[in-house]
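Enquirer: here is my input, please return the structure:
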Amino acid sequence: MMTLTLSPFSGLHQIAYVTTDISQAIDYFAHKYNVPKWLELREIEIESMAGRKCTQNVALAYVGAIQLELIQPLLGDDHVYRDALPETEFAIRHHHVAQLIATEADFARQRDELAAQGVRIVIDGEAKGMARYFYTDHRATLGHYLEHTWFSPAGLAGMAKVPRNGE
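Expert: Alright, predicted model coming up:
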C-alpha cells in the first residue's frame, strides 16, 4: 500500500451534517449549541459527478477556526446526502469532515493517490472559478465521508463572508 503525500486529516476545517429541514436545523444549532449566525444558501445546484447535479439548501457558520455546514438535500443526484436521513421525521446526522488543501496541484495529487489506492470517490465536482472538491467514502472504517477541497482566491474570499460565532 502506498503512502499518501498529504494526509486526509491535515487542514481539517469543517464538520458537516445533513438534515431534513435546514431552517429547523439552524434553529436547533442556535438554541442548543449557541451558533446563531449562519450564511444561508437556498436551492443551490452543485456538481455531484461529471454530468450529474443535485440541488440542496446549505448553511455555513464558523465557531472559532472550525466551519459548520448544514446540508438539506432537495433533488437530483443527492443520494450521498439523502441516504443518511429518515424519510419522514426531522433529523440531523453527521455526514463528513472536510479538509482544505492549499494548492490545486496538491488537490489533484491527493485525488489521484486515493483513487489509486481504491478508495471510493462518491462526489467529484467543481464550482467554476471557485473550488474543486471530492468526497471519499470511509463509512466502513470511520463512520463518515471525508471531503477534500481546494478553493481559488475567489473561493477563499467567499468563505471569508461566512459568519463567525462565539468570538
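Enquirer: C-alpha only now, for contacts and for neighbours.
Expert: OK.
Enquirer: state the distance from residue 120 to residue 13.
Expert: Using Cα to Cα, to the nearest Å, we find residue 120 at a distance of 22 Å from residue 13.
Enquirer: between these two, who's got more neighbours?
Expert: Each of residue 120 and residue 13 has its neighbours counted (other Cα atoms under 10 Å); residue 13 has more, 17 against 13.
Enquirer: that one is in contact with residue 100, isn't it?
Expert: Yes. The pair residue 13 / residue 100 is scored as a contact, 6.3 Å apart, by Cα atoms under 8 Å.
Enquirer: what are the ranges of the helices in this protein?
Expert: 22-33, 79-82, 104-116, 153-159 (DSSP state H).
Enquirer: just checking, what packs against the third one?
Expert: Right, helix 104-116. With contacts taken as 3 or more Cα pairs under 8 Å, 6 or more residues apart in numbering; DSSP states H and E, helix 104-116 sits against strand 144-151.
Enquirer: buried set for the strand it packs on?
Expert: 144-151 (16 or more other Cα atoms under 10 Å).
Enquirer: please provide the structure for the following sequence as well, for comparison with the first:
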Amino acid sequence: MYKNIMQLAWVTTDVHRAVKVFQEEQGVASIEVFEGFTLSTVGGGEVVIDVALAYVGDMQFEIIQPVSGEVDLYRRHLPVDRSEFALRFHHMCSSFDTLDEYERALADYRARGVTVEVDGGFGEGGRFFYADTRNQVDHYQEYVYLDEATKQFLNTLPRN
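Expert: Predicted coordinates:
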C-alpha cells in the first residue's frame, strides 16, 4: 500500500552525526532534533527515540536513534556495537485521512498474517503502526493517522 507516502526514514546509532551527513553530504540544510521523544504503544508501553525531522519539498525526512522502550524494530537494523556509526534506511510512511482507513489497513495486515511490530499513538488521537514488510520489499512500512495537533506540529518543522 504505497499511497499517500509522506515520509522516508532512517535509523542511526548517532542522530547528531547522521544529521551532519544529511546536511553536509545530502544538502538538507535545516533539520530539527528532538531528544527523548516518547510515543505510547497500545499495550501500555512506550517508544523513546531521539529523532531528527525536516521536509525536503513535500517529503518528510526522519532520522531515528533508538533510546529505550519498544525500540527493537529500529535496533535490529543497526550494528550490535553501538559505538560503530551506522545510518541505514528503515521505512516509508503512508498517511491515512481517516481513522477508519487506518483501522482497516491495520486489520488487513493482521488478517494476512503480516507481523505488526508496534501499534501506538501520539498527540490527541493520532495513531501509528509498523508492518514488517521486509520479506517483500526490504523495509518496514509505517502507517499513520495524524490528529490535528500533530499536523500543526509537523507544519513547524524546517523546510528545505
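Enquirer: what's the TM between chain one and chain two?
Expert: After superposition, the two chains reach a TM-score (TM-score structural alignment, normalised by the length of structure 2) of 0.94; 158 aligned residues with a Cα RMSD of 1.2 Å.
Enquirer: which of the helices of structure 1 sits closest to residue 165 of structure 1?
Expert: For residue 165 of structure 1, the closest of those is helix 22-33, at 9.9 Å, according to Cα to Cα.
Enquirer: average offset between that closest one and structure 2?
Expert: Helix 22-33 of structure 1, aligned to structure 2 and superposed, deviates on average by 0.4 Å (mean Cα distance after the TM-score superposition for structure 1).
Enquirer: who are the packing partners of that helix?
Expert: Against helix 22-33 of structure 1 (3+ Cα pairs under 8 Å, 6+ apart) you get strand 52-63, strand 66-76.
Enquirer: residues in structure 2 aligned with the shortest one?
Expert: So the one you mean is strand 66-76 of structure 1. Using TM-score structural alignment, strand 66-76 of structure 1 lines up with residues 59-69 of structure 2.
Enquirer: give the buried residues for the matching stretch.
Expert: 60-67.
Enquirer: alignment lookup: residue 28 of structure 1 to structure 2.
Expert: Aligned partner of residue 28 of structure 1 by TM-score structural alignment: residue 21.
Enquirer: quick one: that match and residue 14 of structure 2, what's the gap?
Expert: Taken as Cα to Cα, the span from residue 21 of structure 2 to residue 14 of structure 2 is 11 Å.
Enquirer: could you check which of those two is surrounded by more residues?
Expert: The residue with more neighbours, out of residue 21 of structure 2 and residue 14, is residue 14; 19 against 14, by other Cα under 10 Å.
Enquirer: could I get the contacting residues of that one?
Expert: Applying Cα atoms under 8 Å, 6 or more residues apart in numbering, we find residue 14 of structure 2 in contact with 65, 85-86.
Enquirer: now residue 126 of structure 2: how far from residue 120 of structure 2?
Expert: 9 Å.
Enquirer: and if you look at residue 38 of structure 2?
Expert: 11 Å.
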